[in-house]
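S.K.: Structure for the following, please:
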Amino acid sequence: MAPPIDPKTIPAIDPKVPPELPTPEPESPVRSRKPYRFSTLCATVENPDQKDQYGSSSVPIYQSATFKGVGNAYDYSRSGNPTRSHLEHHIAKISSATHALTVSSGMAALDIILRILKPGDEVIAGDDLYGGTNRLLTYIKSHGGVVVHHVDTTTPASVLPFIHPTKTAMVLLESPTNPLLKIVDIAAISKDVKERAPDAIVVVDNTMMSPYLQRPLEHGADIVYDSATKYLSGHHDLMAGVITCNRDDLKQQMAFTINSVGNALAPNDCFLLLRGTKTLALRLDRQQATSQLVATYLHGLGFTTHYPGLPNHPGREIHERIASGNGAVLSFETGDKEMSERIVGAARLWGISVSFGCVNSLISMPCVMSHASIDPATRAARGLPEDLIRLCVGIEDPADLIDDLEQALIDAGAIAFNVQQNKYIRVLPSTNEELNRAVQKLGLGEPDDQEWFVSAPGKVILFGEHAVVHGVTALAASVDLRCYGLATPRNDGKISVHFADIDNFYREWDINTLPWDAVTPIAVGQEHPDVLDQVLIDTIVAGPLQGFDEIPKAKTAALAFLYMYLLLNHSKRPSFNFSARGTLPVGAGLGSSASFSTCAATALLLVSRAISLPPPPQPTTTDPAATVPHVHVSHGGRRFIPPTVAERVNKWAFISEKVLHGNPSGIDNSVAVFGGALAYARAGFGFGGKAGMHPVQGFKSLRFLLTNSKVPRDTKKLVAGVGALKASEPELVDGILKAIQSISEEARRALADPELSREQLLCALSALIRENHEHLVTLGVSHPSLETIRATTAAAPYGLSTKLTGAGGGGCAVTLVPDDFQTEALDKLIAELVQESFVPYLTSVGGSGLGILSPYTPPNLVQQSHAVVAPGQVTPPETPGLAPHPGAGDPLLRLAFEKQSMSDLAQWADGLGRWLYV
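M.R.: Predicted coordinates for the structure are as follows:
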């Protein structure tokens, strides 16, 4: 074996001013040019000894297995290929190397290197290595007669006892290590090895750093290899490995093996890798900057965070000496493996993957992914935490990455908002229940003491009733008649519900007697499947809800609540009461069930801590008296509830709707959550043939009179009737459906048209309402009561446009009320409708969606009509003089909530404090 090259003879290069490696010659003979800097070297792929005959700016792909002629430079692509030669020259140039070899993967590169060993040789390797490296070392130890010593290489002195003058053949290092980011003094260990075992080869896996940030050949290493799948390529669109060295003998030995086994990199992959290296410096500059922000954020929350850029990182001084950057991989510990799993599963922007080095950010748990091949006992012996999370930072916007990570930490229960400190703090996992409860109190209150008050609007179908079943677009909008839900803690091991509007239903159950054995828990990071768990539903009906067949609506509502409670709380099982009331008429076609489902789902998700709220906006003044609560203004108020929270609520509200109705469209719960107006079409119709809901941009809140006919409806019968009419008279019905589609499209255009004046918009909508209703009458879904309401509102002196909504056949009629309609005339119309035994409601359409009473109270005392809210108190204290349901715990808001009259409920709820809306 040839003597090693003295590292001192190799010119060191600064990342900003690299050595004078082969670069394009200057065109001017007058003056010489300075050596190119690293990023320029990356972007400049030129080989003076291998010019393209056509002067192509990009190296061509020589997609040829063979080459003609005898004795030429290339004959067979396994042995050599022009594209690969360009790549290898380029890699050597940016790696401070004389030679470079490229193979099919990073592990293939290590395999080629390890073939230098022979039976009886000894290898010294680190104890915090990539799992694949550990696996291959174990293989050669078992099958190749090679002795492997795993040593803590972060301390050079630890290596010394294992160095043997003749037996030690190789020392295998990583720095920083993967995944604990341990720092290894490559220069010191290389010096020690050369002094004690001159024939030993020092090999460094440089994948974590890449040649941009670290060039181990400059610090005494003999061979360096990278998984070029990572940073050198940067896009995870190929697999490749590169090997660099300065010794001719090692290069010849490894090149012989590559040619023999045939794992050299294919021409097309060479082309892709060449392209990727051009942006290496650019990508890593962005990735490192973001990594520093993420590491600082996690460190600031109190997590044990591993990243060389942090001031307290062990070995940081060594790293700064041998590297020119901190890289884009970091890891942190949560102290709880299950919590880590929840965090990884809750991330959305961070993709779950075993790899790193991509432009896309990735998240993983090494012990169950990349390092799973190392047995648990060995992982424990090497200090690899089972709860460790590895983050591989990409080039996305740093704010988006941190926001997504923060939301994952919140959803997993790893952090909670501290009202006193006005920031998120870490929730420490602990077997000490007293400590854990004390920490949780620093957030939004103990789970057992937190009361949540929520609300959701109803909906009206403005255009497209019935026709939507057959593919026509429907327009639905929120109506500011709302359902309210209140979750009040109990401390007696029971769960209870009170549905005042549905048979005044009250029922409580011992939590431990619920059918937990029938629950199939939803995996971390997964949502509810598309199909309901029918076994669980049947078990609930046969168990907790047995004997309630005479009150089917209350039974079904309780079924939806218990179904969600069991799935969301399989491991938590909180004890609380859920009360629901509404200003919406039940069964009138105004989406009362969807509004209830949204309230129930939101309350359950909040109590279960499956969702949480962001901190409140900071006041713009320090004057407490100037603190202004959130104002509920249609489309004008701040949208405080984040979209991610709203989307999760909507998914569970849809699950509740499935329990209640079997096969809902999803539009009712979407309107209840998101508010405003939505256009909806089934699959195969509208929106280019795709099913879905789309917000009606620019929707302007409108004033409507909703009149409940008090006539019950049979929705299934009405829908079936339209279907039968279509089957018997297809031309008639198809013509009606096309006309309604035209009305829906025209209404969407009018609502979104900024050039239409308010008067013009109301005039257009009024005409479309009348036209739409006439078509629905032809379909046979009106009712004498609806026609009476329509005639009353259209008669002089009113002249208003009215149509049925929902399924028709009873239920509600909607009447558009112009802005300039006189109050006296409106009062007279309402009186006439009441005299005819109808129930009118004057309301707005198109307002806010889901609302949550803010848990963040102003710093000053706020005097309410029913209570005084003290600083830091979540809800007003108990209203005196009222008694709770037997055993219902210690209510705060609940008694006052259930006492309010229907006419006062909305005003009372609005006066409790700041409401947060989607």
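S.K.: CA atoms for contacts and neighbours, from now on please.
M.R.: Fine.
S.K.: Residues contacting whichever strand or helix holds Leu293, please?
M.R.: Assigning secondary structure by DSSP states H and E places Leu293 in helix 280-301. Under the contact criterion Cα atoms under 8 Å, 6 or more residues apart in numbering, helix 280-301 has outside partners 38-39, 42, 212, 231-234, 304-307, 309-310, 325-330, 332, 359, 393-395, 398, 402, 424-426.
S.K.: tell me which residues in the strand or helix carrying Leu751 are buried?
M.R.: Here Leu751, judged by DSSP H and E, is contained in helix 730-752. Across helix 730-752, burial judged by 16 or more other Cα atoms under 10 Å covers 733, 736-737, 739-745, 747-748, 750-751.
S.K.: now for it, which elements pack on it?
M.R.: When contacts are defined as 3 or more Cα pairs under 8 Å, 6 or more residues apart in numbering; DSSP states H and E, helix 730-752 packs onto strand 452-463, strand 474-489, helix 715-728, helix 758-778.
S.K.: one more to line up against the first:
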Amino acid sequence: MVRLKRETIVAQIGNKKCEKTGAVNMPIYLSTAYRHEDIGRSTGFDYTRTGNPTRDALQEALAVLEDGYQAFATSSGMSAIQLVFEKFQTGDHIISIQDIYGGSFRLFQQMEAKYQIAFSYWDGNVIDDLTELIRPESKALFIETPSNPLMRELNLAELAQFAKEHRLLFIVDNTFYTPVFQRPLAQGADIVIHSATKYLGGHNDVLAGAVIVKDPSLAAFYEETLNAIGCVLAPFDCWLLIRGLKTLYLRMKQHQENAQAVAAFLEGHPLVQQVLYPGKGGMISFYIQDERLVSPLLRTLKLFTFAESLGGVESLITYPATQTHADIPKKVRDSYGLTNQLVRLSVGIEAKQDLINDLSQGFSKVEAEVGIG
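M.R.: Reported below is the predicted structural model:
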């Protein structure tokens, strides 16, 4: 049989899963318990934490999209990261890129304090510098690419080779690019993580996470662990995520088209010092000329909503210093470029000229109000 394109796979998630009714839309199985006909005779479903038909349909699709062996849908992006790090124990050492989501940094700090799992941070510039961070107890390399919020794009194949040479699990947070633009497992990663709340869901209406692995032994470990700790995604949220995934390819195309246009506008604006955009996806960061301009800009924008999420159809503007990365000490943030002048945009699927006009009028009002030009 000819392998289906991913655009087809996402549009068809859940179809033909209910033979009895022929439902085209994946049913939501809310039942927490499942009847057994006799001892040792099960339908394959026993208790919803262990297995649920709606969640199974979602996980099957996630595994295919990311070229994985098995996927796990979790209750949030952070619970996905927590699940992955259940693999490690006291005394282990993890190398992480410095420029990561503030919630990840916060969790890593807690792991260091509570469980004595050590973390070292790499600036993301020169791969050879990673060698200096390796210890006998090093177990994994964790990255986001593009990084958050400095939008640094990393070479997955080179990092995968480094991880293999040093017997490290290679873990990649693929939230920003999604499998539409990047499939880390195909380039050598061992584990992919998503905050599925973001682009995979796509509508700012579901809290979810995903873990996808390519090795059967890792899959067995995480299947057992997820059942034990129980941070599974609820059936209705699985259904919302399925619904979002059906339009993933359409949405990402528009996100990217809009972001490219917005980035080009920002590049030419005198109040913008530098634009950080890797050329793909819908996320843009930029340094504004003076941090005194940030608050007035946030107040004057009409279409960009000041909020700290990303990946929805609506455009959002985020101030990492006080929102997504507030838990990272200012001295640390400043050391790698996450300064108080940095602003992050999640460019939605609205008409791109409307978004550009909104930013233009916002900059004009700010310049008049603050008097900085």
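S.K.: Overlay them and tell me the TM-score.
M.R.: TM-score of the superposed chains, computed with TM-score structural alignment, normalised by the length of structure 2, equals 0.95; 367 aligned residues with a Cα RMSD of 1.7 Å.
S.K.: Same list (the buried residues of helix 730-752 of structure 1) but as TSV, adding distance to Tyr484 of structure 1.
M.R.: Output for these, formatted as TSV (distance: Cα to Cα, whole Å):
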residue	distance to Tyr484 of structure 1
Val733	40
Ile736	38
Leu737	36
Ala739	38
Ile740	34
Gln741	34
Ser742	36
Ile743	34
Ser744	31
Glu745	33
Ala747	31
Arg748	30
Ala750	33
Leu751	29
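S.K.: Trace Arg135 of structure 1 over to structure 2, please.
M.R.: Using TM-score structural alignment, the equivalent of Arg135 of structure 1 in structure 2 is Arg106.
S.K.: what's near enough to touch that match?
M.R.: By Cα under 8 Å, 6+ apart, the residues touching Arg106 of structure 2 are Asp327, Ile328.
S.K.: Check which element follows whichever strand or helix holds it along the chain.
M.R.: For Arg106 of structure 2, the enclosing helix or strand under DSSP H and E is helix 102-115. Next along the chain after helix 102-115 of structure 2, taking DSSP H and E as the criterion, comes strand 118-122.
S.K.: mean deviation of that following strand from structure 1?
M.R.: Using mean Cα distance after the TM-score superposition for structure 1, strand 118-122 of structure 2 ends up 0.6 Å from its aligned counterpart in structure 1, as a mean over the superposed pairs.
S.K.: how far does that strand sit from the chain's center?
M.R.: In terms of Cα atoms, centre = their mean, to the nearest Å, the centre of strand 118-122 of structure 2 is found 20 Å from the chain centre.
S.K.: Relative to structure 1, which residues correspond to the very next helix or strand once past it?
M.R.: Next helix or strand after strand 118-122 of structure 2 toward the C-terminus (DSSP H and E): strand 138-144. Counting by TM-score structural alignment, strand 138-144 of structure 2 pairs with residues 168-174 of structure 1.
S.K.: Then stretch 65-84 of structure 2?
M.R.: Counting by TM-score structural alignment, stretch 65-84 of structure 2 falls onto residues 94-113 of structure 1.
S.K.: hmm, back to that, look up the counterpart of the helix holding Leu293 of structure 1 in structure 2, residue range please.
M.R.: Counting by TM-score structural alignment, helix 280-301 of structure 1 corresponds to 248-269 in structure 2.
S.K.: Could you pull out the buried residues of the matching stretch?
M.R.: 248-249, 251-260, 262-263, 265-266.
S.K.: ditto for stretch 228-247 of structure 1
M.R.: Buried, per 16+ other Cα under 10 Å, within stretch 228-247 of structure 1: 228-236, 238-247.
S.K.: what do you get for stretch 32-52 of structure 1?
M.R.: Tyr36, Arg37, Phe38, Ser39, Thr40, Leu41, Cys42, Ala43, Thr44, Val45, Glu46, Asn47.
S.K.: Out of those residues, name the ones that lie in helices.
M.R.: The helices, defined by DSSP state H, take in Phe38, Ser39, Thr40, Leu41, Cys42, Ala43 from the buried residues of stretch 32-52 of structure 1.
S.K.: Tell me the residue in structure 2 aligned with Leu265 of structure 1.
M.R.: So, by TM-score structural alignment, Leu265 of structure 1 is matched to Leu233.
S.K.: Hmm, its match is touching Arg55, no?
M.R.: Yes: Leu233 of structure 2 lies in contact with Arg55 (Cα atoms under 8 Å); the separation is 7.3 Å.
S.K.: Could you name every residue contacting both of the two?
M.R.: In contact with both Leu233 of structure 2 and Arg55: Ala73, using Cα under 8 Å, 6+ apart.
S.K.: Which one's more surrounded, the two?
M.R.: Using other Cα atoms under 10 Å as the criterion, Leu233 of structure 2 and Arg55 rank with Arg55 on top: 27 against 24.
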